[in-house]
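Trainee: fold the stuff below for me.
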Amino acid sequence: MQKNIAIFASGSGTNAENIIRYFQGNKTIRVSLVVSNKPDAFVLQRAERLGVPTCILTREQFARGGEVVELLRGRGIDFIVLAGFLLRVPDELLQAYPQRIVNIHPALLPKYGGKGMYGDRVHQAVVAAGERESGITIHYIDEHYDEGTTLFQATCPVEPDDTPEQVAQKVHALEYEHYPKVIERILLGLEAD
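Mentor: Model (predicted):
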């Protein structure tokens, strides 16, 4: 039985594109929808170019939750992947998809997580703190920012002279390598790591 994924993204969509490409041709897992809260998000063009349907929902529609759940159920969505999605996921959606919504965070949670900690802000904080290691955390989401059950972590070194941009490059490489594989293992019922 095929599993249908919806990817939620707010920006450029490099992780979303990587995930879509990873599952192209897969007989049991398919990216069936890309949802964004921003009509000008480049992720929408990436998805359309790869033949994946897209949908734009406003901040208000997300906040209400019921419209999102109805849309996803109507499209037969089994699993939700957050890939640079910057809105809080409403409780209605969490309840409709328990343990079926994953996120990737560009640091080793519980460090450098929480509201407002995303993208370059995280890498800047890691460098400013003098950390010698960073990485990614893939986790289920819950009602608190970056506090859901951790499924997988991978690390990379942070050199003393690394800039936040250099740390970001290392972290992006980990995201591209691991996020699709972890999603696949979850959907196939295998251990994430």
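
Trainee: make it CA atoms for all contacts and neighbour counts henceforth
Mentor: Fine.

Trainee: tell me which helix or strand Val31 sits in.
Mentor: strand 29-36 (DSSP states H and E).

Trainee: which strands or helices does the longest helix along the chain pack on?
Mentor: Criterion DSSP state H: the longest helix present in the chain is helix 164-187. Helices and strands in packing contact with helix 164-187 are listed as helix 14-23, helix 120-128, strand 133-140, strand 150-157; criterion 3 or more C-alpha pairs under 8 Å, 6 or more residues apart in numbering; DSSP states H and E.

Trainee: following up with a second sequence; could you model it the same way so I can compare the two?
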Amino acid sequence: MKKIAIFASGSGSNAENIIRYFKGSGSVEVSLILTNNPSAGVIERGKRLDVPVVVFSRNNFSQSDAVVRLLQNNGTDWVILAGFLWLVPENLIRAFPGRIINIHPALLPEYGGKGMWGHHVHEAVVRNGESRSGITIHYVNEHYDEGEIIFQAQCEVLPTDTADAVAQKVHELEYRHFPEVIETEILKS
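Mentor: Presented below is the predicted three-dimensional model:
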């Protein structure tokens, strides 16, 4: 049984979708949720779904090995970023080489990097008159959104679409593809 830990900073809808996908799986288990946001919705989702949740500080994340030790003590095999907004520090990348996966709400390399998350991405896509958007699932390295791309899926952006409409289309792609791509990557390792 492979154990995954999910990092999330916000509402946790992707985290919940992943947890439900692997519930009862004989091969993958979501064993822990970590968040940097003490008021994140993912905390309540974790409690409701019986997955332990840990809130950590920036210091514990990037200035010490506290988070890495927590993951190792938990027996974590893979780290999944599902709406997590901080840059992953090198010590965590070294502890889980090739075993940290992120999802980004755009077709990288476009609309990636620091400050390009959530609604900021969708607003930029609409503002620039793009005809398509989508998701990118990628491995994590020491730079925002620059790790090796595993999978992309796209959706059409209509001239009449608002940022909210694009967000809805992108969320549908996330919910449909993210758990399956995680499972494929874990099982082939």
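
Trainee: just to revisit the earlier point, residue range for the strand holding Val31 of the first structure in the second structure?
Mentor: Taken onto the second structure by TM-score structural alignment, strand 29-36 of the first structure occupies residues 28-35 there.

Trainee: coming back round to it: with the second structure overlaid, how far apart is the strand holding Val31 of the first structure on average?
Mentor: When the second structure is superposed, strand 29-36 of the first structure averages 0.2 Å from its matched positions, counting by mean C-alpha distance after the TM-score superposition for the first structure.

Trainee: any chance you could list what contacts that strand?
Mentor: Applying C-alpha atoms under 8 Å, 6 or more residues apart in numbering, the external contacts of strand 29-36 of the first structure come out as 2-10, 19-20, 23-24, 43-44, 47, 52-57, 75, 77, 85, 184, 187.

Trainee: what's near enough to touch Tyr176 of the first structure?
Mentor: Asn15, Asn18.

Trainee: help me confirm that Pro38 of the second structure is found in a helix?
Mentor: No: under DSSP: H, G, I helix; E, B strand; the rest coil, Pro38 of the second structure falls outside any helix and is assigned coil.

Trainee: ok, back up a step: now the longest helix of the first structure: how far from the chain's centre is it?
Mentor: Counting by C-alpha atoms, centre = their mean, to the nearest Å, helix 164-187 of the first structure is centred 10 Å from the centre of its parent chain.

Trainee: how far off helix 120-128 does that helix point, in degrees?
Mentor: 120 degrees (axes from the mean of the first three to the mean of the last three C-alpha atoms, to 10 degrees).

Trainee: ok, Val126 of the first structure - contacts?
Mentor: Neighbours of Val126 of the first structure in contact, by C-alpha under 8 Å, 6+ apart: Tyr112, Ser134, Pro164.

Trainee: can you pick the most crowded of those residues?
Mentor: Of all these, Ser134 has the most neighbours under the rule other C-alpha atoms under 10 Å, reaching 26 neighbours.
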